[in-house]
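Participant: sequence? don't have it. structure:
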């Protein structure tokens, strides 16, 4: 029996190349609003599943009985487009779908080439992309979830981008630091330890979201190194600009939402093996799919192991990650998910790296120089547990609650050098360290999201609450020894434990307890057919406590405590989105942010919080039926009430000047982004950011650069092209990351800019095997990475030219 429904035609594209780093304008020939359906089709015979699909969509499916005889379908559930749902229904069947017209589709065996649309886990659906990026083959997404619920990029009046699973795989992106380096507008600054700090528009991103739940990372403690392995994540969503509405205090730079992989509707197995420069080897097993016949229980398991040496002598290590997750549909409308991950790492690190001459000039040592000892050691152990529940009341209303718990332990023993090299040459000191950092983070978030019509307006409302808690138990000890020759490092000096180092030098113990809770809400109302108003606010309660105890020569001094509280702090947010047409929108937004301070005034009162105000104007486009997103934004962020020394007051704050809330800084600039399919077979992610930061009011630095790590010019481009016709089994990729010079952390010299070129070639042997080679830093550029660059140390060379070979096996079921 034929079922008919007017399905949307495919979009015809006319591409206009504009001057600049990439095309920023594509005109769609025809488009209509995407239609989604509610599917609840359990795993069953393919004939039965197709009949249920036709009943929902009114699409007629024509197929020979010989092709479907004895074939089963994994089923499909959720709010999906026609083609996306059909692709899931056909998962593992080996059949292709071809639409004859708007309401008729035929099924056939795969062909080597032709007009049939191949559906399944590794192709882009002709319907609009959803939030999940795995299996889409795309460098963009149809929606993001960091703002609660699902929203299109062009409907958000702030700068948002996504690093998809496809792009991570193509660029062999395995670490969070590599994601940051390849994300528009972000800077990864190497910390004194093995991790990094993340900066956006001159301000730190100190709180990260895990599946939408925010927990503090790197804001208060030395132990949160942000060394996450990306093997367990589907995508990383990034918001640039204040994120106080979502996370409360200490979110001036924005946020990143790391979204985990989940069990798929169809059985999927991927086995990956890698081998590359500096004896770099890796293996990964990724298994997922239904765990019962109905498909209501789905699981995911990932195991990843990586071992490598380094271009730096003696340095190297291994990392192991294990992840398991289960989702269960209690009903068609209620889903519960739980999971756990553990990441362990062990390395011989090269911490603090190279110093410079007193005049700021480079000492010219080779990139292989190791300043540590043979006993240098760093150990990381991070365990995460998460759980979430989502209930869909109907197609318009849902509630979601989620929990995240993270325990992280980092300890290290290492040698480095300390001091500036005299201009005429001379010795410096060895500095031996022992660190023992322990961090526990907890987060919870619950919200209700609903759409409704009222007073003649289309409206959407989100109401929620969240809570986070961070506690730390940190210890370090260090001792300096004179007589180090930077040109002839002794790698076999005797090792001292933490007790010996404290006896001979300095030591510190500290404990943080930082808790935050808040209630938040946003309201979207379509005032006119093309104009949408978004207003929101968050009320935050923030409680900070710090106890520290420092000592010298084996004796600790009295404990020092610092506390601050902020109660009922309201941070408003507002935005306007004007739909120029169905592909383009213009927007304006305003957002507040705040950062509590612990500095004291002359009356020993705590300074009021730093307050920030962000203004942003932009235009966004969602083109090619959602397969391409582009944006252009200009922004200004002013931050005031920063602590400054009260030079007119008495020195009665621990024997030094007290503070006044008078400092002010400004960050401003513009950025352009383009991500997705710009031409048939060509996926591209490109961005250019122009950003200046300046002290507007400060006792010491007024008029100078505020964020020494933020380059004025930042260009990031990567593209991958699948060749057409007889060469379609080949794909080639290339890209560049370039930035202008920055100021050193100690402001004594300039860190030169650089341009790093990477490339890739891949060959799909058959439906199950793919081989690829990535060549990084193709022209072997010698450069220093962003770090705490100073004359006394922390000058790290970036990776020289290197190669990674990858083989991927994906058995077909």
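Facilitator: Here it is on my side, so go on. Keep in mind that what you see is a predicted model, and the values were worked out from it rather than measured. Numbering: from 1, shown residues only.

Participant: contacts, neighbours, all on C-alpha from now
Facilitator: OK.

Participant: Find the centremost residue of this structure, please.
Facilitator: residue 236 (4.0 Å; Cα atoms, centre = their mean).

Participant: Would you agree residue 281 is in contact with residue 309?
Facilitator: No. Look at residue 281 against residue 309 with Cα atoms under 8 Å: they stay out of range, at 9.5 Å.

Participant: Tell me where the stretch 251-400 of the chain has strands.
Facilitator: Taking DSSP state E, counting those that start in this stretch to define them, one finds strands in the stretch 251-400 of the chain at 254-260, 268-276, 280-290, 297-309, 316-331, 334-348, 377-392, 397-418.

Participant: that older thread, in which helix or strand does the residue nearest to the centre of the chain reside?
Facilitator: Secondary structure assignment for residue 236, by DSSP states H and E: strand 233-240.

Participant: now the helix or strand following that strand, how far from the centre of its chain.
Facilitator: The first helix or strand that comes after strand 233-240 along the chain, using DSSP H and E, is helix 244-247. How far helix 244-247 lies from its chain's middle: 17 Å, per Cα atoms, centre = their mean, to the nearest Å.

Participant: The structure to be compared is supplied as follows:
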């Protein structure tokens, strides 16, 4: 690193006198003067450098000799000696990052700040590696259990979650491993107030949070970048899943108000690691994963990661099967000690038998076998996503940095599917329609941000400002025709589609959406105990759609301003009391009878809560109380048939409690509870009067999961655990014509883990309870999975 040193004017005057003396004295005097001057200057320069002793040990206090230590972006590298000591004899003033690794332990990154001369000592503790732990222990993140102190979804800034006036929950890699999570819905059931419902098919999940559904094209992000979540995203390359609750348009633009899901993927590491996993389970389930990472060059400044996953499975549903392939390469390069660029790519495709679920009879789901299949074996859903992008980050110093990201998705979705349309008076004969859906989507997202800190006395400001641009194009074509009916008691299947069947186009649409945005946020901290967060965002939207059947264009130009403000007070460091107000918006196309364009659907939320840390910060707990309103909902115009007006409002209020951590060594636990009351609060439609409950929203949900790993020498590595998941009764549609019964699921796990491998046996829905995950209408209800057993073997070298 280039160091520039300053010399005072007085010292320059002294040097001038001595140089004058140099040219007027004899050789001996000149020689003496030379050595005196050299000593003087060298001492001046050396005063600007420091010596650092790095001591590496394990959790029991034992020193680790032979651990690799590297100072990122420099030539300083080596191994610890017999006392676990690595010495850096001379290092100039600046901000550095130390990379520490040791075979069988979680690699660590630690910030090193050199402010001047002197000797410093840095003690670093590494945790033994086991499957499921974080792939790298970064400063501010705990390698322990199910909790995470820092989450990027809450603020996109380097701020502790306990200093943010929002509710953010994390599903860690350790939890994903312990529960043998294979789908995103299994991960999010650990978050209070989040449930999944069906879109009517088995091709992807829709989640409901704080009473409102999340939209696949809006509410999902990967590493902070918008992620169009169609299909069933694989979990193999997920490091953790963050859930930011409530309206979040300030940071993420047009999103539904229930919350935002941010998937954090595994990074490329500077230490070589090779992992593989095989999982087999009930109903012909088979899954294989590989995970390779390590340095490309000797210094480790260029690193790679390659995740791959293949899955082939049957189903408890008759005739249903699926397969999927996922490949995700990552390449990271340290351009310098302060600048890094990461290139990422992904290829994902899956195909599965199309399954519309079951129907309602009277006020409840039909009393039929949960294996009953009401589609055809040739019906399918296919999905493919090819995407790539980069993330660039440059730190000017420990306080200021710039970031830039780009992501491009090319998606294709094709379905040949049957819809259940009607139920005859005999309550067993179902009218059906068959349709062919084809959609080509292209999504491009780019952003640039600057973030930094300013400290003045007892006030610290953490600032963020950014700009975004996104492009979304979709060409969708749908055709269909009425199809043969089926009998729920004795269905008869065909093996192929009748080639003479003529389908009529119902949709031929081209969509073109452009969004530009500017946003800014500032957290002002007083005495490190009071934290005021304020931010705003301005979005400009331009939507241009064309209906190729009617030759009718639809143009929408709109803009939206969304603010957020919140306050956190920490009477003591371990307790945070907070309150906040936030907004979000979603653009709405269409117009009134008078031709006035619809306003965006806007949401606003008031939230108050408490966060605390217990057992020496090893256990985190939080509770939130909120009221969330969704406004400008379109409702029928009472004076003009076929037109709508915007007077509808839906409101949700409730309380949420989350606990996660490792209160004692080896015991990991996570628990949640939520009470949610979501209703129609204002509307002009007599079909859905005020106080009508929103669909798929239970009053009560709860979850508990815990595992214990034996710590004694003889049985060290053996563990066991289990959990309980409860969902209350829900109404299946907005008209409240039928209900889904409440349910509870019990699960258990047995495992043995060593440094290099892990074997685990998990049982899910052990009591084999019959339940329903959710509904989209009376003719779209998804049955829940019965008892299943999964066995997984993981190896990491």
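Facilitator: Ah, there it is. The model shown is predicted, which means the values in this text are computed figures rather than measured ones.

Participant: Got a TM-score for the pair?
Facilitator: Scored against TM-score structural alignment, normalised by the length of the second structure, the superposed chains reach a TM-score of 0.83; 716 aligned residues with a Cα RMSD of 3.3 Å.

Participant: For the residue mapped onto the residue nearest to the centre of the first structure from the second structure, give its distance to residue 184 of the second structure.
Facilitator: Aligning on TM-score structural alignment places residue 236 of the first structure opposite residue 241 in the second structure. Residue 241 of the second structure sits 9 Å away from residue 184 of the second structure, going by Cα to Cα, to the nearest Å.

Participant: if you skip the residues just before and after it, what's nearest to the counterpart of residue 510 of the first structure in the second structure?
Facilitator: In the second structure, the residue matched to residue 510 of the first structure (TM-score structural alignment) is residue 509. When the adjacent residues along the chain are set aside, residue 509 of the second structure lies closest to residue 547, with 4.8 Å between them (Cα to Cα, 6 or more residues apart in numbering).

Participant: residue boundaries of the strands in the stretch 601-750 of the first structure?
Facilitator: 610-623, 628-645, 659-679, 682-697, 713-722, 730-739, 742-743, 750-751.

Participant: list the buried ones in the third one?
Facilitator: So the one you mean is strand 659-679 of the first structure. Buried residues in strand 659-679 of the first structure, counted by 16 or more other Cα atoms under 10 Å: 659-678.

Participant: just to revisit the earlier point, columns distance to residue 476 of the first structure on top of the strands of the stretch 601-750 of the first structure, output as CSV?
Facilitator: Conversion of the strands of the stretch 601-750 of the first structure to CSV gives the following (distance: least, Cα to Cα, whole Å):
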stretch, distance to residue 476 of the first structure
strand 610-623, 30
strand 628-645, 27
strand 659-679, 28
strand 682-697, 33
strand 713-722, 36
strand 730-739, 35
strand 742-743, 29
strand 750-751, 30
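
Participant: quick revisit: shouldn't the match of residue 510 of the first structure be in contact with residue 479?
Facilitator: No. With contact defined as Cα under 8 Å, residue 509 of the second structure and residue 479 do not form a contacting pair (11.9 Å).

Participant: Who has more neighbours out of the two?
Facilitator: residue 509 (20 against 17; other Cα atoms under 10 Å).

Participant: which SS state does the more buried one fall under?
Facilitator: Classification of residue 509 of the second structure using DSSP: H, G, I helix; E, B strand; the rest coil returns strand.

Participant: residue contacts, it?
Facilitator: Residues counted as contacts of residue 509 of the second structure (Cα atoms under 8 Å, 6 or more residues apart in numbering) are 474-477, 545-549.

Participant: Quickly check those residues for the two that are furthest apart.
Facilitator: 474 and 549 (15.8 Å; Cα to Cα).

Participant: who has more neighbours, these two?
Facilitator: Of the pair residue 474 of the second structure and residue 549, residue 474 is the one with more neighbours under other Cα under 10 Å, namely 18 against 11.

Participant: and that one, helix, strand or coil?
Facilitator: Three-state call for residue 474 of the second structure (three-state DSSP): strand.

Participant: Secondary structure element holding the aligned partner of residue 161 of the first structure in the second structure?
Facilitator: Correspondence of residue 161 of the first structure to the second structure, assessed by TM-score structural alignment: residue 169. Per DSSP H and E: residue 169 of the second structure is located in strand 168-172.

Participant: what does that strand rub up against?
Facilitator: For strand 168-172 of the second structure, the surrounding residues in contact (Cα under 8 Å, 6+ apart) are 134, 145-148, 151, 153-154, 161, 187-188, 190-191, 239-245, 658.
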